[in-house]
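Undergrad: build the 3D model from these lines:
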Amino acid sequence: MFLARFSKSLLICKPNNSPKCRNLIDQFRYFSTNTNQTHFGFETVSEKEKEERVYQVFHNVADKYDLMNDVMSAGIHRLWKDCFIKSVGPISDTNLLDVAGGTGDISFRYLQYLKNSSKSATVTVLDINQAMLNVGRDKAKSKGFQNEITWVQGNAENLPFSENQFDVYTVAYGIRNMTHIDKVLKEAYRVLKPGGRFACLEFSRVDNFFLRNLYDNYSFHIIPVMGKLIAGDYKSYKYLVESIRQFPDQETFSEMIEEAGFSNVNHENLMFGVSAIHSGFKI
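TA: Model prediction:
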């Protein structure tokens, strides 16, 4: 199934069209003979090495993560996250699982949305990276949410929760860094209650040719330099840019969500597809 999706991505590439396309072709050849390999940005690595290197990336950027998000997006990521929460439509007395949510951005918004209506919810934040969770805990204290969130270190591919436990599962800008996205989606389906909702906010594909080229030039030439100047880390931000380009497009990811068992799957583009909100229900 993975190779089928990979080959679909190759259809948009012309022979020798770009370094990215040549890299995709090389990876396809490699993956077709070695199923224990995956990508880390534009590099081909073992699955174990990817997990270790992704962990190190977020360990490195944790302290500057929020600041860099503001700088890289000129603060627009805050509007995207607000749109995401409004699309989810928090309901009182729900049980939310926020995956890869270490710094708490989504959980804080979810709780604040309800607090404005004098309502409440049970929130659990899960992240594989303890450094990110530490940042989130500190922010929770400053925002007055220290008693409303449970923080759990764990792997989204093997959630430490029982079946049918949560009403809502959110993941924002995290799923593209996970090694086996299909396993992550199946675990999301398992822990959601019948009627529960899966909601994902992730960078996606810009279809407009002119805007895509502009976006690519900014991403590859500016963002890693910002990472070096502000966070002292060029390589981590180079990987984060490359990981966006390796993530499936809107239609392909929607198909993956459906294959995991979700119904009423749809997506909404933000800023011409720079980001997209994906949604599905466990029926």
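Undergrad: for the rest of this, base every contact and every neighbour count on C-alpha atoms.
TA: OK.
Undergrad: what about the strands in the chain?
TA: Using DSSP state E, the strands assigned to the chain run over residues 37-40, 43-46, 95-99, 122-127, 149-153, 166-172, 192-203, 263-270, 275-281.
Undergrad: so which elements touch the first one?
TA: In this structure, strand 37-40 packs against helix 19-31, strand 43-46, helix 47-61, with contacts taken as 3 or more CA pairs under 8 Å, 6 or more residues apart in numbering; DSSP states H and E.
Undergrad: for those, which one sits closest to Phe84?
TA: Among the helices and strands packed on strand 37-40, helix 47-61 comes nearest to Phe84, with 22.5 Å by CA to CA.
Undergrad: got a list of contacts for that closest one?
TA: 36-40, 128-132, 177-179, 231, 233, 236 (CA atoms under 8 Å, 6 or more residues apart in numbering).
Undergrad: one more to put side by side:
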Amino acid sequence: MKNIYDPEYVRKLFDHMSGSYERMNYITSFGFSIRWRKQFLKKLGASDEKLNVIDLLSGLGENWNFLRQNFPNADFSALDFSARMIENSKSKAERVFKGKLSLLCEDILQSNLPSSHYDIVSCAYGLKTFHQDQLEILAKEISRILKTGGKFSFVEVSKPENKILFIFYKFYLNNVIPVLGRFFLGNPNDYKMLWIYTEKFMDSKKAREIFEKNNLKVNYEKYFFGCATGISGEKS
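TA: This next block holds a predicted model:
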């Protein structure tokens, strides 16, 4: 039985999806992924100050345009442990940041990121790939790398509480998305994993509890009737 939370398994999965992940994120969310990005990043506010900003599990850089607009004078970093995601995001990095982005291929659960360094931490659609013990490590890392008063915001596709919406959403992610995955990848199983992760993750409530235990003030957020949820807040 494969361990779907094993970092090497997750890395290979996202390596394989790297060529089409941005398009599929849009499709799996019925086109809401862009709106949810704007909403969850809005929790971080905006500033013209020279801040240190890092986008975790950065994928293909889908957050970068919004972050650049909201923090025009910041020093930016992005981290992902999928080498192919990193490689495929380089053209966007050049386009958005004109070479002024530190692009890091590391595992956030065992990274070399500096302590008490970042003013802003963002992360979209990565929480579901962590089990509870890994979320504990993640929360400790967020607390470690943030400055006091530094802000964070996470968003994740979630299992809606409304039963009718849940039935429809489950069918869509479990049946329609793999077919589209076959169209884009020739392999429907990779994108079928997105629903498996989502169903096990459920929502961001457990993440909120874990983050609150690690010197972090946390708000719980719901987007579109719970089809996405998130946590945001700051380091005490």
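Undergrad: who wins for proximity to Ala62 of the first structure among the strands of the first structure?
TA: Using CA to CA, the nearest of the strands of the first structure to Ala62 of the first structure is strand 122-127, at 12.0 Å.
Undergrad: can you tell me what part of the second structure that closest one aligns to?
TA: Aligned using TM-score structural alignment, strand 122-127 of the first structure spans residues 75-80 in the second structure.
Undergrad: which stretches of the second structure form helices?
TA: Using DSSP state H, the helices of the second structure run over 7-17, 21-28, 33-42, 64-70, 83-97, 132-145, 163-171, 177-185, 188-201, 205-212.
Undergrad: ok, back up a step: among the contacts of helix 47-61 of the first structure, which pair sits farthest apart?
TA: Asn36 and Ala231 (32.5 Å).
Undergrad: have a look at the two and say which one is more surrounded.
TA: Ala231 (20 against 10; other CA atoms under 10 Å).
Undergrad: roughly how far does Val99 of the first structure sit from Ser279 of the first structure?
TA: Counting by CA to CA, to the nearest Å, the gap from Val99 of the first structure to Ser279 of the first structure is 15 Å.
Undergrad: more crowded one of these two?
TA: Val99 (30 against 23).
Undergrad: if we can go back for a sec, please enumerate residues in contact with the match of strand 122-127 of the first structure?
TA: 50-59, 86, 100-108.
Undergrad: now swap in stretch 221-232 of the second structure and tell me
TA: The contact list for stretch 221-232 of the second structure, computed with CA under 8 Å, 6+ apart, reads 36, 40, 43-44, 151-162, 203-204, 207-208, 218-220.
Undergrad: if we can go back for a sec, and the contacts of helix 47-61 of the first structure, which is closest to Leu10 of the first structure?
TA: For those, the nearest to Leu10 of the first structure is His39 (15.1 Å; CA to CA).
Undergrad: shouldn't that closest one be in contact with Val45?
TA: Yes. Counting by CA atoms under 8 Å, His39 of the first structure touches Val45, with 5.8 Å between them.
Undergrad: and those two? Which one has more around it.
TA: Using other CA under 10 Å, the more surrounded residue of His39 of the first structure and Val45 is His39, with 20 against 16.
Undergrad: and Ser18 of the second structure, what pairs with it in the first structure?
TA: Matched across to the first structure, Ser18 of the second structure falls on Ala62, judged by TM-score structural alignment.
Undergrad: identify the residue spatially nearest to that match, adjacent ones excluded.
TA: Met132 (5.3 Å; CA to CA, 6 or more residues apart in numbering).
Undergrad: burial count for the one you found?
TA: 23.
Undergrad: from what I see, it and Thr103 are in contact.
TA: Yes. Using CA under 8 Å, Met132 of the first structure makes contact with Thr103 at a distance of 5.6 Å.
Undergrad: re the thing from before, redo the helices of the second structure as JSON lines? Include distance to Phe224 of the second structure.
TA: Formatted as JSON lines, the helices of the second structure follow (distance: least, CA to CA, whole Å):
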{"stretch": "helix 7-17", "distance to Phe224 of the second structure": "26"}
{"stretch": "helix 21-28", "distance to Phe224 of the second structure": "14"}
{"stretch": "helix 33-42", "distance to Phe224 of the second structure": "9"}
{"stretch": "helix 64-70", "distance to Phe224 of the second structure": "20"}
{"stretch": "helix 83-97", "distance to Phe224 of the second structure": "28"}
{"stretch": "helix 132-145", "distance to Phe224 of the second structure": "24"}
{"stretch": "helix 163-171", "distance to Phe224 of the second structure": "11"}
{"stretch": "helix 177-185", "distance to Phe224 of the second structure": "19"}
{"stretch": "helix 188-201", "distance to Phe224 of the second structure": "16"}
{"stretch": "helix 205-212", "distance to Phe224 of the second structure": "16"}
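Undergrad: so which of these is nearest Leu113 of the second structure?
TA: Nearest to Leu113 of the second structure, of all the helices of the second structure, is helix 132-145, at 6.8 Å by CA to CA.
Undergrad: need the residues that contact the closest one.
TA: Under CA under 8 Å, 6+ apart, the answer for helix 132-145 of the second structure is 108-109, 113-118, 121, 127, 207, 210-211, 214-216, 235.
Undergrad: and the spatially most central residue of the second structure, how close does it get to Ile34 of the second structure?
TA: In the second structure, the residue lying closest to the centroid (CA atoms, centre = their mean) is Ala124, at 2.4 Å. Distance of Ala124 of the second structure to Ile34 of the second structure, computed by CA to CA: 11 Å.
Undergrad: again with Leu79 of the second structure
TA: With CA to CA as the criterion, Leu79 of the second structure and Ile34 of the second structure are 20 Å apart.
Undergrad: which non-adjacent residue is nearest the residue nearest to the centre of the second structure?
TA: Of all residues not flanking Ala124 of the second structure in the chain, Val155 sits nearest, at 5.0 Å (CA to CA, 6+ apart).
Undergrad: ok, the one you found - contacts?
TA: Taking CA under 8 Å, 6+ apart as the test, what Val155 of the second structure contacts is Trp36, Arg37, Phe40, Cys123, Ala124, Tyr125, Leu127, Ala228, Thr229, Gly230, Ile231.
Undergrad: quick one: which of those has the most company?
TA: Highest count within those by other CA under 10 Å belongs to Gly230, 28 neighbours.
Undergrad: and that residue, what's its match in the first structure?
TA: Under TM-score structural alignment, Gly230 of the second structure pairs with Ile277 in the first structure.
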